[in-house]
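[1] Task: produce atomic coordinates for the following.
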Amino acid sequence: MDHMTMSKQTARNQCVGKKGSVASAVSWEHQEGGVVERRRFDGLLLSLSNRIKNASSRDLEMEINDGLKDVVAYFGVDRISLWEFTGDGKEAGLKYFFSTPGAEPPRETVRHDLIPYVFEKLNKSEMVEVSRLEDLPAAAEADRQYLHELGIKSFLIIPLIVGGIHRGALSLAVMRTKYAWTDVDIVQVQRIGTVIANGLDRKIAHHLLEERIRFETLISDISARFVNLPHEMVDREINDALRRVLELFKVEYCVLFEINKEEGSACVNHISYAPGVLPLPEHVDVRGLYPGAYDLLVRQGKHICKTKLEDVKGEVDRANNRAMGFEAAINIPIPSVHPLMYVITLATREKRNWSEEFIPRLRQLGGIFVGALIRKRTETILRESEELNSAVLASLNDHVVILDRDGRIIEGNEAWERFVRGNGGALGSTPRGTKYMGVCRCSVLDGDPFAQTALDGIHSVLDGSRELFSLEYPCHCSTEERWFLMRVLPLKREEGGVVISHGNITERKKNEASLQQAYTEIQRLKEQLEAENSFLRKEMLQEQGIADIVGDSEAIKVTFQQVAQVAPTDSTVLVQGETGTGKELVAQAIHNTSRRRDKLMVKVNCASLPSALIESELFGREKGAYTGALTKQAGRFDIAHGSTIFLDEIGELSLELQSKLLRVLQEGTFERLGSPKTIHVDVRVIAATNRNLAEEVKKGTFREDLFYRLNVFPIHVPPLRERIGDIPALVWAFVNEFTDKMGKKINKITKRDMENLQRYAWPGNVRELRNVIEHAVIVSSTDTLNVRLPDNGKPESKAVMTLEETESSHIRNILQLTGWRIKGEGGAAQLLGMNPSTLYSRMLKLGISTRQ
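    Alright, predicted model coming up:
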């Protein structure tokens, strides 16, 4: 660790201390060097965020590795590692790491039994921070021994939440010296972890989308290849399709087992292997060697999805899987003609987390194979005999009907019979001999938009102009929406005719819609991420002033108590107070202690935006929404989705915009300018004003319904004249801020100047005080602050009150806050820390009415 890094660490430790508070951490940022370090970190975070956001899926791993190197350089640690948990959270595998020269690289995997204390903390989404191994609790003795063996002296590890799932952890380790972690370090590492987690979330979503598209493309291609496939090519095409599935999922075995349920045995007629794996025997005693799997697959008809060998139930099953080298597998049963059934199996020699969403599609793929095999057998039988095999037709899930050359129904399978009985009407009266074309013509007259297309397609196959006709069409009923794929094939016999099958493709249609929805959601998240990134840059440039609310007076303590009460909720808050009292700081404090604190609070000053643009700023706009709208723009409510929006100067909104804001508060919905599409958002609203909105309602300039929506939890920020005791602390906070910026040293303020500052009325409140102190620092040429009050420095005598007047004013303010409620939970007596009877006595003595 170089000298500069050690000096930074030592300075932080001396300022904050190992267990310093968040306030101490903030104070560090205002001490000498703190601003520079903060800018360095903001630059690091922005660089890391941009690199991960702009990286392609192929380059993301390289960008994360380079980013980890920069993080190590910034903190001056010896090693940083990114871990991924297994499905049960009992083991972590190394995904990325960077070590400084001379530092040992981390191990490839870490098990729960080696560091049980750390795993239990991470599984509860809690971080673990250890500056010295001796600080670990007695329950972490195993962890201490393991870390000591690795030569680790200090470490910090935080959980990573990706897509709402506990995916892994980010750890920093120091080997050469002990490292005192500060709260600033922890917050910074958590922010870095959030950026990396968002990047990994995007990678997983992109990878899943690509995998879905590749698999859907494969399914479509295989389906097309099996349409009208000659029976002599079925086995070859099934093996080729299994090979393609094996390559897509990167497994060692892809098998279609044929199981005889009466004998309990399986034949391996169709299989694809990866190079270098053990071949499977042609016949397997499934019932004897894998009794647990046989029960689930054959008897219960359930699929089996195992991520590792330990998940296999039953010692016999587990031992035989181990003997074959199987670590993870997915098995999906496919029904067929009794006594046969099929199981499509994907197996690998490594642990694998299987996505459940692929199971229906694999089942559909198995159905294609089984259907082809059944058709193969059927065609063989038809070649030998012209008799129709009703048993084969009955075994198909598709609705199959056979027509002669005149279009009359000569046979239909059981699935077709059930279908026509369930739909009633014309379909319900289609016995053998019925003209199928007549049913189609009735549907044309009834206005069915697909009926004429179907009718023309059937005619084209009957007259020999086409070899195949297919059509996807809806057939909705009162309880569900259904889609079918109609296929028309010529009947290969002298008399002619056609075979028409109707396969239910509702699940495929739903999957296609889900896929499109997922793609749309990814686009929306990308737009939101870009908007948040842009907003972050603006916020970083605009951020200034102290980060905490300074004060210890009784008046400000009431505000603190209200902030603590409302922050954990999602309730709307109305912050009221005179200009310059710090309403924005109160809003920020509510956000920072809420469950939405991981995202930025979006700020809007309703008075600073032109009336013509404020609607597009709040709700966004589409390209071309108005003259000059050359690009699409996300609104502030879009950006604040999942976070908090702060509407300052809410009283300045026009009545038209007040109605739109009311709708967002009531329903969480709005439309962008130029778009009819309704957008749903989850946003917490904090509003602020220096006006008396109740009076504005009476004047008709502010909507009454909006006022009640905003006034769910009002907070009054007291003016500075009611916080005279806080003025010295505020003065010194501003002095420290401006002397750091200007490079001056001021450590004295005369008693008379301080008394004048406390006697002055401060109509501009804290903002005016800050400006006065900034001016005083500028003009001070010695180490004593040279204070010049406004109006020639003459304090207003009206600011001086007797003790009794001060007490009366404070009691009245508390009564206003509680709506003149004196007793009970949240009453004035409780807030003042007094017995209700004592408060009644004081009010009587001071001449304060007990009713408003």
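[2] can we go C-alpha only for contacts and neighbour counts from here?
    Fine.
[3] I'd say Asn756 and Ser797 touch.
    No. Contact criterion C-alpha atoms under 8 Å: Asn756 and Ser797 do not qualify, at 10.5 Å.
[4] Those two: which is more packed in?
    Asn756 (18 against 10; other C-alpha atoms under 10 Å).
[5] for that one, what are its contacts?
    By C-alpha atoms under 8 Å, 6 or more residues apart in numbering, the contact set of Asn756 is Lys794, Pro795.
[6] Same question for the one 3 residues further on.
    Shown here is Arg759, whose contacts under the criterion C-alpha under 8 Å, 6+ apart are Pro795, Glu796, Ser797, Ala799, Val800.
[7] before we go on, could you also do this sequence so I can check it against the first one:
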Amino acid sequence: MEKPGGSGNRGGATQGESNPPVDCSSCGPNSSTLEERLRFEMLLSEISSVYSNLPVEEVDKTIESGLQRLGEFLGADRCNLVQFSEDGSRVLVFHSWIHDDAKPDPGFIAPDHNLFPWFAKMFHLGKVVQFSHLDDLPAEAATDITALLALRIKSQVSVPISVGGHVFGTLSLATVRSYRSWPDELVPRLRLVGEIFANALVRKQKELQIRKAFQQIKELNEELAADCTYLREEIDLNYDVHHIIGQSLPLKRVLAKIQQIALTDTTVLILGETGTGKELVARAIHAASQRRDRPMVKVNCASLPANLIESELFGHEKGAFTSAQVRQIGRFEFADRNTLFLDEIGELPLESQAKLLRVLQEGEFERLGSSRTLKVDVRIVAATNRDLEEEVRKGRFRQDLWYRLNIFPITVPPLRERTEDIPLLINLFVNKFGRKLGKSIRRIPAGVMKSLQAYDWPGNVRELENVIERAAINTVGPSLQLLDNLKSSLVTEKTAAPRLTLEEAERSHILQVLADTNGRIEGPKGAALILGINHSTLRARMRKLGIHIRRISDAD
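    Sure, this is the predicted structure:
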């Protein structure tokens, strides 16, 4: 006996086939021989058995093979399985087998509800449609009869199939070369076969949905895993991301600039000496931006080898270079609709600067080993401790890239220019390391505080933090014991800046803020809002201090 899909023949029975077609009447209650009925039952059993562990990729061709075996066994000319849409208005899937001598005319269109309105009505009522001659159909099936004539169908039986209590579709047998009767006993067997086919299709569709869901979950997991990497970096930060500690005038100017630029997508260039807290400023900009829902993506351009930095920034395809065993997305692609912090941008090799410029200008790039152009929406915040203008003059940094980065520069002041912030930072670090070491350090001796404030801090806040950590480790008891001999600093001691009167300090601060706002007094970006006073109060103070807008550039 032929097995499903064994012959691959989509036409009539091949010559010498051992199982000749059986007239449908032999399957009814008046079957001529018990042998023929047993053969039919065996066929149904074989068709059913192949679907138990069938891979979803083979479902469609196995159904069509089963339709062929069923049609050939029962001597039909056409056999088809139709699946309806959930609302029953459309045909979604159409599987069929057609005998070689019963091919449709050119221009044949698969059955549709618009062609068979009466049939569709009967099917959705769960009723079987069977006729030996078109004259057996009622007058209200006139539209359906016209379509049947066009398809050259003489006799047909169509059995509605239900899955889960809903009409799934129909299984139909038809003849075009002769008239045929369809015994009632055939209907439940056809319904059984149809339900086997239907359940296989439902299983296939559900498995494909599950595969799609798993693929989406996999992609989300990859994104979450990458996010977690950055979140772990966030947790390990030495500074509080949301608070920059200090009350000095230079630091307040930095905070004012952060407030000005955060909600825009403008590129920011953060300048300052090593250890001043440039990354903290970058994180503060991101935390106040419209892209704050995801952790800021960071790349340290100085820590990557020159031959890997392009792969890190732009990603690579599998096989792009010797060690590229898998495809990897780059930081730009990962930072789409996010903020990308390019730390130590001055260390970027010249050959990589051209590609970076293109991304900044056009928002597009290609992974290494790929010709497909990717577009991204990335907000760039860059930082450097180098004088980029001098680097441009020396030919070590592209001038056009510097122009593109230098749209809104923010200079972070060194610690020696904000000495009034040192006590606040010391208290922060003493509490931090006291908790970390399990010590209760409640007092900072005046001599220790004076020594810390008098030091020049060439390593800035980072050096201060290291000194306090060593002191906390060295401390026994409630008073901080300084371990470092700060007087031995290699930095030349500088003459203390002359102290200003309160009026002089106020005038200097107002002038600087007005310079930062280009002379704007009122509005959301005005000096009054940054200074935290009413604009009329600011104008009165300006008159008292002899500050005139037109002279700001000269005074500054």
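[8] quick one on the thing from earlier: any chance of the contacts of Arg759 of structure 1 in CSV, with secondary structure too?
    Output for these, formatted as CSV (DSSP: H, G, I helix; E, B strand; the rest coil):
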residue, secondary structure
Pro795, coil
Glu796, coil
Ser797, helix
Ala799, helix
Val800, coil
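[9] Could you pick out the longest helix of structure 2?
    helix 186-235 (DSSP state H).
[10] how big's the offset between whichever helix or strand comes after that one and structure 1?
    Sequence-wise, the next helix or strand downstream of helix 186-235 of structure 2 (DSSP states H and E) is helix 249-261. Helix 249-261 of structure 2, aligned to structure 1 and superposed, deviates on average by 3.1 Å (mean C-alpha distance after the TM-score superposition for structure 1).
[11] hmm, who's touching helix 249-261 of structure 2?
    Applying C-alpha under 8 Å, 6+ apart, the set of residues contacting helix 249-261 of structure 2 from outside is 246, 281, 284-285, 288, 410-413, 417-418, 509, 512-513, 516, 525, 530.
[12] same question, stretch 84-100 of structure 2
    Counting by C-alpha under 8 Å, 6+ apart, 10-12, 60, 63-65, 67-68, 71, 76-83, 110-113, 124, 167-169 sit against stretch 84-100 of structure 2.
[13] how does it look with 7 Å?
    10-12, 64, 67-68, 77-83, 112-113, 168-169 (C-alpha atoms under 7 Å, 6 or more residues apart in numbering).
[14] Stretch 383-399 of structure 2 too?
    Residues contacting stretch 383-399 of structure 2 (C-alpha under 7 Å, 6+ apart): 269-274, 278, 342-346, 350.
[15] let's see 8 Å
    269-274, 278-279, 341-346, 350, 353, 402.
[16] cool, stretch 808-815 of structure 1 as well?
    Ala555, Arg821, Ile822, Ala828, Leu831, Leu832, Met843, Leu846, Ile848.
[17] can you give me the strands for the stretch 101-250 of structure 1?
    Here the stretch 101-250 of structure 1 has its strands, by DSSP state E, counting those that start in this stretch, at 109-111, 128-130, 154-162, 165-174.
[18] Out of those strands, which gets nearest to Pro291 of structure 1?
    Pro291 of structure 1 sits nearest to strand 109-111 of all these, at 31.0 Å, using C-alpha to C-alpha.
[19] Please tell me which residues of structure 2 that closest one aligns onto.
    No residues of structure 2 are matched to strand 109-111 of structure 1 when aligned by TM-score structural alignment.
[20] same thing with stretch 8-22 of structure 1?
    The aligned range for stretch 8-22 of structure 1 is empty, by TM-score structural alignment.
[21] distance between the ends of that stretch?
    18 Å (C-alpha to C-alpha, to the nearest Å).
[22] Tell me the residue in structure 1 aligned with Gly447 of structure 2.
    Matched by TM-score structural alignment, Gly447 of structure 2 corresponds to Arg752 in structure 1.
[23] tally of neighbours for its match?
    The burial count for Arg752 of structure 1: 9, using other C-alpha under 10 Å.
[24] Is the closest residue to Gly194 of structure 2 other than its chain neighbours in a helix, a strand, or coil?
    Closest residue to Gly194 of structure 2 apart from its sequence neighbours, by C-alpha to C-alpha, 6 or more residues apart in numbering: Leu171 at 5.6 Å. Assigned with three-state DSSP, Leu171 of structure 2 falls in the strand class.
[25] Ok, Pro763 of structure 1 next?
    Criterion first, three-state DSSP; result for Pro763 of structure 1: coil.
[26] Mind telling me what Glu667 of structure 1 corresponds to in structure 2?
    Under the alignment (TM-score structural alignment), Glu667 of structure 1 pairs with Glu362 of structure 2.
[27] returning to what we had before: which of the contacts of stretch 383-399 of structure 2 fall within helices?
    Lys278, Glu279, Leu350, Gln353, Trp402.
[28] Distance to Arg177 of structure 2 and neighbour count for those residues - can I get that in JSON lines?
    Below are these laid out as JSON lines (distance: C-alpha to C-alpha, whole Å; neighbours: other C-alpha atoms under 10 Å):
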{"residue": "Lys278", "distance to Arg177 of structure 2": "86", "neighbour count": "25"}
{"residue": "Glu279", "distance to Arg177 of structure 2": "83", "neighbour count": "22"}
{"residue": "Leu350", "distance to Arg177 of structure 2": "79", "neighbour count": "15"}
{"residue": "Gln353", "distance to Arg177 of structure 2": "76", "neighbour count": "19"}
{"residue": "Trp402", "distance to Arg177 of structure 2": "82", "neighbour count": "18"}
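[29] If anything else comes up later, I'll come back, but that's it for now.
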